[in-house]
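**Student:** sequence? don't have it. structure:
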């Protein structure tokens, strides 16, 4: 007869070294019977909304966090009562030290070393290889998160939800030991001139978080607690968190790290718009959504082959310029949760038909709030289509880690000199921002001129490929 066990599920790292997530909603309640990989919760990271699947089949014994709570990676969020026979999927996690009452504490076995690879559950885990180049990343987790995501506890040793806490790794304090934090937090500290040895971490196991660094820099004694929108008098205050918080931090970091240069080019796109109408009427593209963005995206991909320096990034730690031999094309998308920039993997290998389908899928997924962290990671160059808002030009800020971003203005009918005569033509303004550490003015100008030439006369592609 199988013995019942309590399994704790700790919040995993959902990608890109993120240290916390907000519980948006629970899809289960205490007492519910769940199946393996059944969606049990919806959480929001700093980049996306993610559905969490259950790593076990069993009964929900306790929910340790309420909707709206911001939870550190590695902290228990739910406990399951499962049969010993079907407790965990193969390779899901190794048992951790039992967390019990005071009488059982001395008898609890020591936790075995954490496995080299984390459990890969539905929706997250080690990234698969894309288009022949690896996207798998080694994650630098806080100590509490380095423990297995699911811990085994005997039923008789179960404790109330309020008393459950992640098992902390106790280390001797050594003056020369580097303060515990993640690489993004250490970089933020360097940018703000904060000495991490002066901080006490508020995260799990003493982990120093971004909020600790930011509030120390601002002279605050402790991180501000999360709250809800509050209206007082004639103003409404909304807590800065989730996607909005991440986007703001990323834009500030980009603006003050990469020296931006922006160039503008207004072109006659009448020929491109006429081509677009012919393609829409053709049998080949029936059922596909074709827009000026579709043609502009293809023009950018073609121009990159002639100007590859714009498809690169600056690796400050290694003091190297990394040039990508593939293109993950980012498309800025306005969503109810804020600005996101999902990217199309290996867009350079796609024909116009495939690119059109990928753009439609990306847009629909972003609007539905279903973009995954994997779809947001690994971009190499981006496009922002401000023309859909009736805007002609702007100075876009680089997506962090990328060398260039192109802004597409609105297509408008305007007086234009065509064949030495004044005529009404369809024109568009292109804006290109680039990192001047990576891209010289000549390289940026040639790239923008190539994009403009293709949109002015699509036949020019024959001279470029």
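**Tutor:** Nice, thanks for sending it over. Nothing here was measured: the structure is a model prediction, and the numbers come from that model.
**Student:** use CA for all of it now, contacts and neighbours both
**Tutor:** Fine.
**Student:** Could you verify my assumption that residue 444 touches residue 311?
**Tutor:** No - contact criterion C-alpha atoms under 8 Å: residue 444 and residue 311 do not qualify, at 11.1 Å.
**Student:** Tell me which residues touch the spatially closest residue to residue 382 that is not a sequence neighbour, please.
**Tutor:** The spatially closest residue to residue 382, leaving aside those adjacent along the chain, is residue 330, at 4.1 Å (C-alpha to C-alpha, 6 or more residues apart in numbering). Remark: with contacts taken as C-alpha atoms under 8 Å, 6 or more residues apart in numbering, residue 330 is in contact with 341-344, 379-383.
**Student:** What is the nearest of the residues you listed to residue 264?
**Tutor:** For the contacts of residue 330, the residue nearest residue 264 by C-alpha to C-alpha is residue 383; the value is 14.3 Å.
**Student:** how about the helices in the chain?
**Tutor:** Applying DSSP state H to the chain gives helices spanning 102-105, 143-146, 183-192, 210-217, 242-257, 270-281, 292-306, 352-367, 373-376, 441-456.
**Student:** from these, which stretch is densest packed?
**Tutor:** Per-residue neighbour counts averaged over each of the helices of the chain give the maximum for helix 143-146, namely a mean of 23 (mean count of other C-alpha atoms under 10 Å).
**Student:** sorry, back to before: from the contacts of residue 330, which ones fall inside strands?
**Tutor:** Using DSSP state E, the members of the contacts of residue 330 that fall in strands are 343-344, 381-383.
**Student:** top of the residues you listed by neighbour count?
**Tutor:** Neighbours here are counted as other C-alpha atoms under 10 Å. On that basis the top member of those is residue 381, with 28 neighbours.
**Student:** Quick one: residues contacting that residue.
**Tutor:** Residues in contact with residue 381 (C-alpha under 8 Å, 6+ apart) are 310-311, 327-330, 399, 402-405.
**Student:** structure B:
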């Protein structure tokens, strides 16, 4: 008869160099039976929402973290009760419990592969090597590492009482009682400091009164000072669009936090240059209409972005310097001999730039299919980390918002980005006569360390030539 043992699953490194992730939701509960690779949770990294598969088949014994909590890579998040055919029988030397502990330690001594990456590197002690935190706190504020326990995790209690605020004045006949510091995690304490909130005033709703991020956010939403303004009747307030709250505060995290850091790094690292070109794209729009009506493209989604993306790929063949990267550490210029085409996508979680791998090898039909799949996946928040890294050049389609031109910021690690403006009818000189034509403005930002003005200008001119007369491609390939 096989024995059972407790297997602990630690939050894996998703291969993005991240130190923590937020558990958005659990797909299982304690007592549920799960199969190998069954999705057990949704985890949000700085770039994407990732479905976390189970590395074991068995019964969920304990969930060590709540939904909404930010967890460091390498910390236990769930324990499973699994069968162990090789475990010693109960009562024999080396009981089932001892065998379980030994096996668990042996398992933790190496990295275990799973569908989304590898577990944290584990030291000889059996505990994961701790990564450097992204904030600075004294050693006295750090919480002890919680040891894994079967089935139920006992919350760690910080033994040293600390008074973070000035001690209250003594009231006659009432002794002054030193209060223990409210229980919370380091990220939650940092959030409270950033929002100027005293944790003594926040009621914890987590296990054993633990103060969670949601508790701090809810307190911040309801504790903001209100300005003295005349009260409006509900009907009047609705008429003038006055919200019930004077301010709305949203924590900076996930995609928004990653995008902000990346854009600041790019803007202050790479010397940006932006050039503009307005072209008559009437021939391209006519080509698009013919392709949509053709049998070959029946059922496929064709847009101006599809044609523009193909034009960018063709123009890169003649101007390869725009498909490169500046390697500061190695002091080298990396020339890419392939194109991973990034497409900026606006999603409910913020801006992401997934890329199409080896887009330069695709036909127009294949590119159309890849673009449709990319945008659908991005909007659903299911873009994989692999699709968000490794881009070589990007396109941002600001025309869908009715914008003509802009100065896009480079995606970090890339030499150029193209912004496509809206297609508008406008008066244009065509065949020496004034006519109403469909025009588009193109914006090109490039890293001036890698791309000279001549190279950037030639690329933009080639792109404009293709879109104003698709037959020009015959002279370029």
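**Tutor:** Nice, I can see it. Quick caveat: nothing in here was measured; it's all calculated off a predicted structure.
**Student:** rewinding a little: state the pair within the ones in strands among the contacts of residue 330 of structure 1 that is farthest apart.
**Tutor:** Of all pairs drawn from these, the widest gap by C-alpha to C-alpha lies between 344 and 383 and measures 11.3 Å.
**Student:** which residues do those two both contact?
**Tutor:** Going by C-alpha under 8 Å, 6+ apart, residues that sit against residue 344 of structure 1 and also against residue 383 are 329-331.
**Student:** Using a markdown table, lay out the residues you listed together with distance to residue 416 of structure 1.
**Tutor:** Converted to a markdown table, these look like this (distance: C-alpha to C-alpha, whole Å):
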| residue | distance to residue 416 of structure 1 |
| --- | --- |
| 329 | 32 |
| 330 | 32 |
| 331 | 30 |
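**Student:** how close does the nearest residue to residue 42 of structure 1 once chain neighbours are set aside sit to residue 65 of structure 1?
**Tutor:** Here the nearest residue to residue 42 of structure 1 in space, its sequence neighbours aside, is residue 51; by C-alpha to C-alpha, 6+ apart that works out to 4.5 Å. Computed as C-alpha to C-alpha, to the nearest Å, the residue 51 of structure 1 to residue 65 of structure 1 distance reads 16 Å.
**Student:** next one: residue 209 of structure 1
**Tutor:** When residue 209 of structure 1 is compared with residue 65 of structure 1 (using C-alpha to C-alpha), they lie 20 Å apart.
**Student:** okay, the two: which has more neighbours?
**Tutor:** Set side by side, residue 209 of structure 1 and residue 65 give different neighbour counts by other C-alpha under 10 Å, the larger being at residue 209 (24 against 18).
**Student:** wait, doesn't the more buried one sit right on residue 185?
**Tutor:** Yes - at 6.5 Å, residue 209 of structure 1 counts as touching residue 185 under the criterion of C-alpha under 8 Å.
**Student:** quick one on the thing from earlier: quick one: the ones in strands among the contacts of residue 330 of structure 1 as JSON lines, columns for distance to residue 9 of structure 1 too.
**Tutor:** Supplementary listing: these in JSON lines, determined by distance: C-alpha to C-alpha, whole Å:
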{"residue": "343", "distance to residue 9 of structure 1": "31"}
{"residue": "344", "distance to residue 9 of structure 1": "32"}
{"residue": "381", "distance to residue 9 of structure 1": "37"}
{"residue": "382", "distance to residue 9 of structure 1": "37"}
{"residue": "383", "distance to residue 9 of structure 1": "39"}
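**Student:** picking that back up, which one of the contacts of residue 330 of structure 1 is nearest residue 116 of structure 1?
**Tutor:** Within the contacts of residue 330 of structure 1, distances to residue 116 of structure 1 taken as C-alpha to C-alpha reach their minimum at residue 379, with 27.2 Å.
**Student:** Now for the nearest residue to residue 465 of structure 1 once chain neighbours are set aside: which residues touch it?
**Tutor:** For residue 465 of structure 1, ignoring the flanking residues on the chain, the nearest one in space by C-alpha to C-alpha, 6+ apart is residue 302 at 7.6 Å. Residue 302 of structure 1 sits next to 348, 461, 464-465 when contact means C-alpha under 8 Å, 6+ apart.
**Student:** To which residue of structure 2 is residue 302 of structure 1 aligned?
**Tutor:** Matched to structure 2 by TM-score structural alignment, residue 302 of structure 1 sits across from residue 314.
**Student:** Distance of its match relative to residue 415 of structure 2?
**Tutor:** Distance, residue 314 of structure 2 to residue 415 of structure 2, using C-alpha to C-alpha: 17 Å.
**Student:** wait, which of the contacts of residue 381 of structure 1 is closest to residue 439 of structure 1?
**Tutor:** Of the contacts of residue 381 of structure 1, the one sitting nearest to residue 439 of structure 1 (C-alpha to C-alpha) turns out to be residue 310, at 6.4 Å.
**Student:** Quick check: the closest one vs residue 355 of structure 1, distance?
**Tutor:** In this structure, residue 310 of structure 1 and residue 355 of structure 1 are separated by 20 Å, where distance is defined by C-alpha to C-alpha.
**Student:** ok, and the most crowded of the contacts of residue 302 of structure 1?
**Tutor:** Most neighbours among these, by other C-alpha under 10 Å: residue 348, with 20 neighbours.
**Student:** With that, I have no additional questions.
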